[in-house]
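K.L.:
quick check, what structure comes out for this input:
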Amino acid sequence: MRATEVFPTGSLRAGGGSDFAELARLVRRAGLLRRRYGYYAARITVNVVLLAAGAVVFVLLGDSWWQLLTAVFFAVVFTQLAFVGHDAGHRQIFRSRRANDLVGHIHGVLTGISYRWWVSKHNRHHANPNHAGDDPDIDIPALAFSPEQARGKRGVLRWVVKYQAFLFLPLLLAEAVMLRIASVQAVLRREVRSATTEATWLVLHIVGYLAAVFLVLSPVKAVLFILVHQGLMGVYLGCSFAPNHKGMPVIAEGQRLDFLRKQVLTSRDVVGGRWVDFLLGGLNYQIEHHLFPNMPRPNLRRAQPLVRRFCQRHGISYTQCGLLRSYAWVLRHLHAVGAPLRKPVPA
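P.N.:
Presented below is the predicted three-dimensional model:
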């Protein structure tokens, strides 16, 4: 199956609902949905220690150019915090929604992203991954993931899409800031529950963050610190989510698939060992994550061979590749989608 394929209406069979029920029984029997409290206690503790250590170094260094290295460190730590917030949003940590939401809100305050807004947006993505018109993750003004999207762009955005493969990484520099802007917009429009509480968390983060940076650093160094921190966090976040679906088939409007095929055919796993697991926060097991969103992160690795064998047995295309190949796959797809816009207009 080519990554640039777009499924038209009626091109895939929509049956097989019982297939997922069979797979779910195998997963439950293997104990892969059991909570992993020890893992998350250790992961959260490590993140808190790293955050505290970074704060101590930040204060001790004072108004120094070395703080740009601290900004790089914080970009990594904040993204790791976002990964835990992601897991909480999927109820991977606790069985109780309230306990997961508490962890999610705390991590939302730390990262400056509205937890309720993000959960709502992300749930829409999970319900219809790579589905034209329904998946907010492929409804990005500056990018196109299908020829139809590319032809619909106008003005500056049309020029950006022409060369989107080359501009992809530079555009990711703004990803973290755009998430915060979208959070603020959702709260101001009262598109989230408890908008006042969400607004309080966002203000607390913004004021605390800016106060810390500008109290310790001179204005020029403070601005550069923010640019490095937010820019690299955006690149890290984008490079963690992009390999999962970008370049995989886009489901045309009106196309309906059963749950199992909808999740597997539009997702891609990234292989590479435990260092990739850490680097991508478990998102590299995207197929397993989409099939069982509340499966604890460390169990995804164990679920992968089970799911892969099941898909092979049922003739369902299961896509996986290495990390660098996944990025090449994404960039080739973006370049191919923008190709029609680069053709010269006939005189």
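
K.L.:
could you use CA atoms for every contact and neighbour count after this?
P.N.:
Fine.

K.L.:
the strands in the stretch 151-300 of the chain, which residues?
P.N.:
250-251, 269-271 (DSSP state E, counting those that start in this stretch).

K.L.:
what's the shortest one packed up against?
P.N.:
Contacts of strand 250-251 with other secondary structure elements, assessed using 3 or more CA pairs under 8 Å, 6 or more residues apart in numbering; DSSP states H and E, are made with strand 6-7.

K.L.:
try it again with 10 Å
P.N.:
On a contact count with 3 or more CA pairs under 10 Å, 6 or more residues apart in numbering; DSSP states H and E, strand 250-251 meets strand 6-7, helix 259-265.

K.L.:
can I get the ones you listed in JSON lines with mean neighbour count?
P.N.:
Formatted as JSON lines, the helices and strands packed on strand 250-251 follow (neighbours: other CA atoms under 10 Å):
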{"stretch": "strand 6-7", "mean neighbour count": "18"}
{"stretch": "helix 259-265", "mean neighbour count": "22"}
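
K.L.:
mind putting those in JSON lines, distance to Thr111 included?
P.N.:
Converted to JSON lines, the helices and strands packed on strand 250-251 look like this (distance: least, CA to CA, whole Å):
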{"stretch": "strand 6-7", "distance to Thr111": "35"}
{"stretch": "helix 259-265", "distance to Thr111": "28"}
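
K.L.:
for Trp275, which of these is the nearest?
P.N.:
helix 259-265 (23.7 Å; CA to CA).

K.L.:
for Leu279, see how far away the residue nearest the centre of the chain is.
P.N.:
In the chain, the residue lying closest to the centroid (CA atoms, centre = their mean) is Phe241, at 3.8 Å. Applying CA to CA, to the nearest Å, the value for Phe241 to Leu279 is 11 Å.

K.L.:
ditto for Trp329
P.N.:
Trp329 is 19 Å from Leu279, by CA to CA.

K.L.:
before we go on, could you also do this sequence so I can check it against the first one:
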Amino acid sequence: MDHRTFVAALPAATRARLAARADVPGLRRLALHGGAILALGVAIAVRVPGWPLLLPVQGVALAFLFTLQHEATHKTPFANPRLNEIVGHLAGVLIVQPFEWFRYFHLAHHRHTNDPERDPELADGKPETWRAFLLHLSTIGYWRDKGAVLAANAFGRIDADYVPDRARPRLRREARAMLAGYALAAVLAATVAPWILTAWLLPLALGLPVLRLYLLAEHARCPAVADMFANTRTTFTTRLVRGLAWNMPYHAEHHALPSVPFHKLPELHALARPHLQETEAGYARFAGRYTADLG
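P.N.:
Okay, the predicted model is just below:
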């Protein structure tokens, strides 16, 4: 059964229950995720004994704000629309990814999932050599790509075909505001607030490779077909990883029904699991299988 047949077969009451949004689960998860980042950041800033060991932990927590921002593009973490917007923008500032731009980029990815001609996530292809794989996991490409997006959105030509003309002034204002904020942060880091570097930017750079590997598992080497149960991979992992990633390891389920909030994805997974065609038993196993075929 493909994802369209599966969705069509769901009773209307089940679909309505799965798509129901709520503030409390999102606020609870945000308190845990944001609280961990704040606590780790303070510990690093005041340099508790052994604080350098906290840098990669903080980095992973920061990098996985991507999954929260991703959910906010779908307006599903919270029932309150304004709260989704605020959290999406704040997460974007912390991971250097403009929220307004990512919304259009990501929705184009959903419309054309794993289509090599139209999915913007495939613009640079997936790494198929060790050199490309290591570069993909590094922070080099991330900072380069996000810097290029911010510069183009702020001062250049926004020519991505997935961005409608009406949205371009909004993207320009967003990018300019973010660049102004980063300039201020740089001044503060160089003068009165060096913790900006040690509690935010340095950990983020250390955590991004983990995020990049996690994201690679979502679609890499899945077939270029229209069925979301085949072109998207669900990865079975620990409760901790699912919590950190806002349940996005249930990724085929998310693509089949993007309107389902993160806290309802386990219920959707229970229904969809017999029909999933691409699954993996953990991210370490995915990495091992993926790298075994690198040239």
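
K.L.:
picking that back up, need the winner for burial among the strands of the stretch 151-300 of the first structure.
P.N.:
strand 250-251 (a mean of 26; mean count of other CA atoms under 10 Å).

K.L.:
please state the offset of it from the chain centre?
P.N.:
Mean-position distance between strand 250-251 of the first structure and its chain equals 18 Å (CA atoms, centre = their mean, to the nearest Å).

K.L.:
same check, this time on stretch 194-201 of the second structure
P.N.:
22 Å.

K.L.:
what does Met233 of the first structure align to in the second structure?
P.N.:
When the second structure is aligned by TM-score structural alignment, Met233 of the first structure is paired with Gly207.

K.L.:
number of residues surrounding its match?
P.N.:
Neighbour count for Gly207 of the second structure, taken as other CA atoms under 10 Å: 23.

K.L.:
go ahead and confirm it touches Phe64.
P.N.:
Yes - counting by CA atoms under 10 Å, Gly207 of the second structure touches Phe64, with 8.4 Å between them.

K.L.:
burial measure for Ala144 of the first structure, as a count.
P.N.:
Neighbour count for Ala144 of the first structure, taken as other CA under 10 Å: 26.

K.L.:
on that earlier part again, between Trp329 and Leu279 of the first structure, which one's more packed in?
P.N.:
Neighbours per residue (other CA under 10 Å) separate Trp329 of the first structure from Leu279, with Trp329 holding more: 20 against 16.

K.L.:
counterpart of the more buried one in the second structure?
P.N.:
Using TM-score structural alignment, the equivalent of Trp329 of the first structure in the second structure is Arg289.

K.L.:
and the helices in the stretch 1-150 of the second structure?
P.N.:
Remark: helices assigned in the stretch 1-150 of the second structure by DSSP state H, counting those that start in this stretch are 3-9, 12-19, 23-45, 55-63, 65-73, 81-95, 99-111, 130-137, 140-155.

K.L.:
give me the mean deviation of the shortest one from the first structure.
P.N.:
Okay, so that is helix 3-9 of the second structure. By mean CA distance after the TM-score superposition for the first structure, the fitted helix 3-9 of the second structure averages 4.5 Å away from its aligned residues in the first structure.

K.L.:
who are the packing partners of that helix?
P.N.:
Using 3+ CA pairs under 10 Å, 6+ apart, helix 3-9 of the second structure is in contact with helix 12-19, helix 228-231, helix 251-256, helix 265-272.

K.L.:
which non-adjacent residue is nearest Phe241 of the first structure?
P.N.:
Leu283 (7.2 Å; CA to CA, 6 or more residues apart in numbering).

K.L.:
repeat that for Val60 of the second structure.
P.N.:
Gly207 (4.2 Å).

K.L.:
so who does that neighbour touch?
P.N.:
When contacts are counted by CA atoms under 10 Å, 6 or more residues apart in numbering, Gly207 of the second structure touches 55-64, 138-139, 201.

K.L.:
which residues touch Leu257 of the second structure?
P.N.:
Leu257 of the second structure neighbours (CA under 10 Å, 6+ apart): 3-4, 7, 15, 18-19, 228, 251, 265, 268.

K.L.:
stretch 90-102 of the second structure maps to which residues in the first structure?
P.N.:
Stretch 90-102 of the second structure maps onto residues 106-118 of the first structure, going by TM-score structural alignment.

K.L.:
in the matching stretch, what counts as buried?
P.N.:
Neighbour-count burial for stretch 106-118 of the first structure, counted by 16 or more other CA atoms under 10 Å, picks out 107-118.
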